[in-house]
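Student: Predicted coordinates and the sequence they were generated for:
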Amino acid sequence: MDNIIQVKISLRGTKPLIWRRILVEKTGTFEALHEVIQIAMGWTNSHRHEFTADGVRIGQPLDEFDMDYGEKLIDETTVTLESVLTNGTQRVDYTYDFGDSWEHTLVVEKWLPVDAAIRYPMCTGGKLNCPPEDCGGIPGFYELLRIVNDEGHPERQEMLEWLGGDYDAKAFDLQEVNQQLTVFFHSS
């Protein structure tokens, strides 16, 4: 029985593409998937988020926000992955931080049997560092990289200080991601 879903997460608008590949249990909720995405990508879970699958919105309901929209937001704690990710739905959109609008595409690559030697969820691959939070979305991120990579730029020092002294756009540590996933999901 195929109870594990292999999902590729791609941060739209990035070139080269910033991506992660994860393995999650089909019985997990979209709330748990959100946590996996936050850890795997390197986000800090500081902003609101929302999933969209076949026009259905899934997220954290807050009545004062949801009155403006025509379609209802379904509570992510009540929706399992297997109830949405069927043979017909192999793609889900995930937006993190409605200000910076980090748009992710989640594609179901395949369904796998459980491997007793693996602790799920798990990240199996990825490329490049996640953009820093609150840097202004995709345009702000590429402007930040341009400034940081230009040693003669007048704002470089100030930008490096804002980043905490350093930012390596190529950094991605698979082992660190999986260690964080294990701590988050398997510590009591």
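Tutor: On my side now, so go ahead.
Student: going forward, measure contacts and count neighbours with C-alpha atoms only.
Tutor: Will do.
Student: where does residue 21 land in three-state SS?
Tutor: Per DSSP: H, G, I helix; E, B strand; the rest coil, the local secondary structure of residue 21 is strand.
Student: So it sits against residue 36, correct?
Tutor: No - using Cα atoms under 8 Å, residue 21 makes no contact with residue 36, being 10.7 Å away.
Student: residues in contact with residue 82?
Tutor: By Cα atoms under 8 Å, 6 or more residues apart in numbering, the contact set of residue 82 is 26, 27, 28.
Student: Among the residues you listed, name the buried ones.
Tutor: With neighbours counted by 16 or more other Cα atoms under 10 Å, the contacts of residue 82 contain buried members at 26, 28.
Student: Output the contacts of residue 82 in a markdown table; the columns should cover distance to residue 158 and secondary structure.
Tutor: A markdown table is the format used below for these (distance: Cα to Cα, whole Å; DSSP: H, G, I helix; E, B strand; the rest coil):
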| residue | distance to residue 158 | secondary structure |
| --- | --- | --- |
| 26 | 45 | coil |
| 27 | 46 | coil |
| 28 | 42 | coil |
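Student: Can you tell me which of the contacts of residue 82 lies closest to residue 117?
Tutor: Of all the contacts of residue 82, residue 117 sits closest to residue 26, with 17.4 Å by Cα to Cα.
Student: What are the neighbouring residues in contact with that closest one?
Tutor: Going by Cα under 8 Å, 6+ apart, the list of residues near residue 26 reads 3, 4, 5, 80, 81, 82.
Student: which stretch of helix or strand covers the last one?
Tutor: Secondary structure assigned from DSSP states H and E places residue 82 in helix 81-84.
Student: how about the residue of the chain most remote from its centre, secondary structure?
Tutor: Going by Cα atoms, centre = their mean, the residue of the chain most distant from its centre is residue 152, 33.4 Å out. When classified by three-state DSSP, residue 152 comes out as coil.
Student: Next up, a structure to set beside the first:
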Amino acid sequence: MPRQIFQLKMSLAGVRPPVWRRVLVPAGYTLDRLHRVVQHAMGWQDCHLHSFEIGAVQYGEPDPDGELALDDELDVRLDAVLGKGSRFSYTYDFGDWWEHDLVVEDALTADPDERYPVCLDGERACPPEGIGGPAGHQALLVALDDPTVPTDPRSALLRDWVGAGYDPSRFDPGRTTTLLRRFC
């Protein structure tokens, strides 16, 4: 039987202009593998806790202290809880609270000559880790928009913190596919 592939669109909630990715992943992936796909596709570094919410159930890494009531993401295959048209969420970094809206846009038959996962498309660079969530990201964009006016010390600090190499408009699906295939 041919493998099924899900086409997923993941969008970072509360961020303008939009940051999103469109990826193809095997429907047989477990949620922990999808976690790695989200991390590498969005540009995160997997330094913080995360969870998925599908329906009314939360999944993630089990908390040994029992403070977070999460079902084990290792035990759940995508095709067991999702199908074409399914919508769900992924939250990363419970301090900065990066919420991602995910939708299964399509269910396809795998191309036998293709390696998965694949990043098909996307827009904009992911916000840097530790920036302070959507509000911190917005402050960074304002600071980067007009670096010639250093009237706000916080703006100067934000520009210095991300460095000259950070371009919020940059995204390369080919490079992202390379990362996905290497680490997922």
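Tutor: Yep, it's here. Remember, predicted model here, so these are calculated numbers, not experimental data.
Student: on that earlier part again, from the contacts of residue 26 of structure 1, list the buried ones, please.
Tutor: Buried members of the contacts of residue 26 of structure 1, scored by 16+ other Cα under 10 Å, are 4, 5, 80, 81, 82.
Student: Which residue lies nearest the spatial centre of structure 1?
Tutor: Short answer for structure 1 (Cα atoms, centre = their mean): residue 37, at 3.4 Å.
Student: Tell me the spacing between residue 5 of structure 2 and residue 180 of structure 2.
Tutor: From residue 5 of structure 2 across to residue 180 of structure 2, the span is 15 Å (Cα to Cα, to the nearest Å).
Student: What residues sit buried inside the longest strand belonging to structure 2?
Tutor: Longest strand in structure 2, counting residues (DSSP state E): strand 98-109. Going by neighbour count (16+ other Cα under 10 Å), the buried part of strand 98-109 of structure 2 is 98, 99, 100, 102, 103, 104, 105, 107, 108.
Student: now the strands for structure 2?
Tutor: Using DSSP E, strands in structure 2 cover 4-12, 20-26, 50-54, 57-60, 71-72, 87-92, 98-109, 118-123.
Student: Compare the ones you listed and give me the one nearest residue 43 of structure 2.
Tutor: Of all the strands of structure 2, strand 20-26 sits nearest to residue 43 of structure 2, with 10.4 Å by Cα to Cα.
Student: distance from that closest one to structure 1 after superposition?
Tutor: Mean deviation of strand 20-26 of structure 2 relative to structure 1 after superposition (mean Cα distance after the TM-score superposition for structure 1): 0.5 Å.
Student: what sits up against that strand?
Tutor: The contact list for strand 20-26 of structure 2 (Cα under 8 Å, 6+ apart) reads 3-12, 41-42, 110, 116-124.
Student: List only those of those flagged as buried.
Tutor: So, by 16+ other Cα under 10 Å, the buried ones in these are 4-12, 41-42, 110, 116-124.
Student: what residue of structure 2 matches up with residue 141 of structure 1?
Tutor: By TM-score structural alignment, residue 141 of structure 1 lines up with residue 137 in structure 2.
Student: Surely its match touches residue 131?
Tutor: Yes - shown here, residue 137 of structure 2 and residue 131 form a contact pair, counting by Cα under 8 Å, at 6.1 Å.
Student: So those two - more neighbours on which side?
Tutor: Each of residue 137 of structure 2 and residue 131 has its neighbours counted (other Cα atoms under 10 Å); residue 137 has more, 22 against 17.
Student: how much space is there between that one and residue 46 of structure 2?
Tutor: 18 Å.
Student: same question, residue 12 of structure 2
Tutor: Counting by Cα to Cα, the separation of residue 12 of structure 2 from residue 46 of structure 2 is 16 Å.
Student: now swap in residue 2 of structure 2 and tell me
Tutor: Distance of residue 2 of structure 2 to residue 46 of structure 2, given as Cα to Cα: 32 Å.
Student: Check residue 109 of structure 2 too.
Tutor: Residue 109 of structure 2 sits 30 Å away from residue 46 of structure 2, going by Cα to Cα.
Student: Now do the same for residue 107 of structure 1: its match in structure 2.
Tutor: Under TM-score structural alignment, residue 107 of structure 1 pairs with residue 103 in structure 2.
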